[in-house]
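In: give me a 3D structure for the following:
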Amino acid sequence: MHRIPILLFTLLFSCCRGASQQQPATVQTDSVPAYRLDRASRDGIGKFYQGREIAQVMGHLGASWLERPGREQEERTDLLLKALALKPTYVVADIGAGTGYFTFLMAPKVSKGKVLAVDIQPEMIDYLNEGKANRKIINVEPVLGTESDPKLTANSIDLAILIDAYHEFSYPREMMSHIASALKPGGRIVLVEYRAEDPNVQIKELHKLSVPQATKEMKAIGLKLLKNDDRLPQQHIMFFGK
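Out: You can find the predicted model right below:
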């Protein structure tokens, strides 16, 4: 029943940078070809990683979609919050935090810690600062990252969560390497992604991710799948660690 708003969202708010025609090429990382560039598909940017074309990115004009009234019921963000089992002292990085919808749900759960709300768009940082002020929350810290670096200190976070964001990373290997370096001993990275294995999930293919594909991509930077929690109606909750 969510087909129409999802299609409208994709058409209205996806960036167009992937639409240009590119010549096949490779990018070297540590003497290994990390990326392949080719002709972009309709919903991709023409850049491939581990056999997967990277999806176009949602711009800040999609802020209203992130704050839509039906989001909790559609995605069951209440169940996601329970699945994380946050402790009061945790330092959590919300990567691709956007307007802070989930950031501000997590903040009360880490009352003695904090949430680092990371985004690469200054407009989203403005939303986060406004939301922080309106809610009078002191344990949320907006962080302006880049496409390849979330600007997190090494050995500083207990958990990093990426909600429907990883599949859009222009530099997934670099970003995830930085995030992994930011983990404290025993820290975890959580990928929340629409299930590519489920044809009933009405999301465009490049905006979904399967467990095997995610596992392969995380293995490339030294992470292993610890658990795949399937309590959400449409999304995987994949826990990775060193």
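In: when you work out contacts or count neighbours from here on, use the C-alpha atoms and nothing else.
Out: Will do.
In: how near is M238 to R135?
Out: Counting by Cα to Cα, to the nearest Å, the gap between M238 and R135 amounts to 30 Å.
In: neighbour-wise, which of these two wins?
Out: M238 (22 against 10; other Cα atoms under 10 Å).
In: name the SS class of that one, please.
Out: strand (DSSP: H, G, I helix; E, B strand; the rest coil).
In: please name the nearest non-neighbouring residue to it.
Out: Leaving out its chain neighbours, the residue that sits closest to M238 by Cα to Cα, 6 or more residues apart in numbering is N228, at 4.5 Å.
In: same deal with E72?
Out: D78 is the one closest to E72 (Cα to Cα, 6+ apart), at 6.8 Å.
In: longest strand of this protein?
Out: strand 183-194 (DSSP state E).
In: the inter-axis angle of the following helix or strand past that one versus strand 183-194?
Out: Per DSSP states H and E, the first helix or strand lying C-terminal to strand 183-194 is helix 211-219. Helix 211-219 runs at 150 degrees relative to strand 183-194, counting by axes from the mean of the first three to the mean of the last three Cα atoms, to 10 degrees.
In: what are the buried residues along helix 211-219?
Out: V211, A214, T215, E217, M218 (16 or more other Cα atoms under 10 Å).
In: and those residues as CSV, adding distance to E141?
Out: CSV is the format used below for the buried residues of helix 211-219 (distance: Cα to Cα, whole Å):
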residue, distance to E141
V211, 31
A214, 28
T215, 30
E217, 29
M218, 26
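In: next up, for comparison:
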Amino acid sequence: MGNIVNTEQAQAWNGYEGAHWARNQDRWDAVNAGFNAPLLTAASIGPHDRVLDIGCGAGQTTRLAARRASGGHAVGLDLSAPMLERARLTARHEGLDNVTFEQGDAQVHPWAEGAYDVAISRYGVLFFADPVAAFAHIGRALRPGGRSAFICAAHAEDNEWLRAFAELRDLLPIGGFGEPGGPGMFSLADADRTRGLLSAAGFERVETTRVQAHGVWGRDAADAAGFLLASGPGRHLLSQVTPETQERALHRLTEILRPYEREGTVPLLSTALLVTAVRPD
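Out: Below you'll find the model as predicted:
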């Protein structure tokens, strides 16, 4: 796998979290697929482009990029061996021969300088131990004038699934979960801070745009509640309370999600920042 500096995230994504996402690839894609179109449109991938997908997970965005770069190539990078195994299997099943997947840490991965035309990411640039160093390293992997487009989680209160979680504060030790700028999923939620980080990393023409999409979290409220609480954050919170409280939290979350049920699905609105930037010529 090469050098790893983000050891905490490597452990998480090669443990329960990575295995959970790999097993539930289709479900997580249903949650996040609404952001694929704005991400790929902003990236402006050409037919001969070389595309780098950071934190590619099970590879849906990498495969979509490979189809747009039909005469080029797409490379997906991720820390998670379980998710990359699923990504490779799916790519082979779909018959894609211009896509590859590599395991590594985007902060230090040994890319050749200027090897790519475009860098993309759907929620894969949120967990860097040193974001300025990581973005600077990604920038060096782009050719002069190369483009980047990243989807990052926006403020927690703008996401319906997080608002549902917040209603469990009297049952679960949620604390400061979801605070912008802190480590984790919402580390880039503050647009001004994020523009500053990318500028400090050497990018130019850094822009952020709020985008929204509904994701499908389950077939009914009970299914969606169980899926949410089985995710990494949910499982972490449940591990800190008694089995009785766990059952109460599941029942409460099911009732919170009941009004969102729509014809065999539970769509919840998510809000993200679409961040675009260019490596200087």
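In: quick check: which element contains the residue nearest to M238 of structure 1?
Out: strand 224-229.
In: give me the contacts around that strand.
Out: Residues from elsewhere that reach strand 224-229 of structure 1 (Cα atoms under 8 Å, 6 or more residues apart in numbering): A83, V211, T215, M218, H236, I237, M238, F239, F240, G241, K242.
In: the fifth one matches what in structure 2?
Out: In structure 2, H236 of structure 1 lines up with L273, judged by TM-score structural alignment.
In: what residues does A93 of structure 1 make contact with?
Out: A93 of structure 1 neighbours (Cα under 8 Å, 6+ apart): V115, L116, A117, V118, I157, L159, A160, I161.
In: relative to W111 of structure 2, how far out is whatever residue of structure 2 lines up with it?
Out: Structural alignment (TM-score structural alignment) places A93 of structure 1 against L52 in structure 2. Going from L52 of structure 2 to W111 of structure 2 by Cα to Cα gives 10 Å.
In: and the helices in structure 1?
Out: 3-13, 63-66, 71-75, 77-84, 103-106, 122-135, 172-182, 211-219 (DSSP state H).
In: and stretch 88-105 of structure 2, which residues are buried?
Out: For stretch 88-105 of structure 2, the neighbour count (16+ other Cα under 10 Å) marks R88, T90, A91, N98, V99, T100, F101, E102, Q103, G104, D105 as buried.
In: dump these into TSV; add distance to F127 of structure 2 as well.
Out: As requested, those are exported to TSV (distance: Cα to Cα, whole Å):
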residue	distance to F127 of structure 2
R88	23
T90	25
A91	25
N98	28
V99	24
T100	22
F101	19
E102	18
Q103	16
G104	14
D105	11
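In: nearest to D130 of structure 2, of those?
Out: Lowest distance from D130 of structure 2 to those (Cα to Cα) belongs to D105, with 11.6 Å.
In: and that closest one, what's its match in structure 1?
Out: Using TM-score structural alignment, D105 of structure 2 pairs with T146 in structure 1.
In: excluding chain neighbours, what is closest to its match?
Out: Nearest non-adjacent residue to T146 of structure 1, counting by Cα to Cα, 6+ apart: I120, 5.2 Å away.
In: could you list every residue that touches whichever residue in structure 2 pairs up with that neighbour?
Out: Matched to structure 2 by TM-score structural alignment, I120 of structure 1 sits across from L79. Counting by Cα under 8 Å, 6+ apart, L79 of structure 2 makes contact with Q9, A10, W13, N14, G55, Q103, G104, D105.
In: could you redo the last one with a cut-off of 7 Å?
Out: Counting by Cα atoms under 7 Å, 6 or more residues apart in numbering, L79 of structure 2 touches A10, W13, Q103, G104, D105.
In: map those onto structure 1 and name those still in contact.
Out: Counting by both residues aligned by TM-score structural alignment, their matches' Cα atoms under 7 Å, those that remain in contact in structure 1 are Q103, G104, D105.
In: ok, the second one to G76 of structure 2 distance?
Out: Between G104 of structure 2 and G76 of structure 2 the computed distance is 10 Å (Cα to Cα).
In: go on, the last one?
Out: In this structure, D105 of structure 2 lies at 12 Å from G76 of structure 2, with Cα to Cα as the measure.
In: and for A213 of structure 2?
Out: Counting by Cα to Cα - A213 of structure 2 and G76 of structure 2 are separated by 23 Å.
In: more neighbours, the two?
Out: Between A213 of structure 2 and G76, G76 has the larger neighbour count (other Cα under 10 Å), namely 31 against 18.
In: contact partners for that one?
Out: Neighbours of G76 of structure 2 in contact, by Cα under 7 Å, 6+ apart: L52, D53, I54, C56, G59, T62, T100, F101, E102.
In: farthest pair within the residues you listed?
Out: Farthest pair in the contacts of G76 of structure 2, by Cα to Cα: I54 and T100, 12.6 Å.
In: ok, the most centrally placed residue in structure 1 - contacts?
Out: Nearest residue to the geometric centre of structure 1 (Cα atoms, centre = their mean): A165, 2.5 Å. By Cα under 7 Å, 6+ apart, A165 of structure 1 lies in contact with G96.
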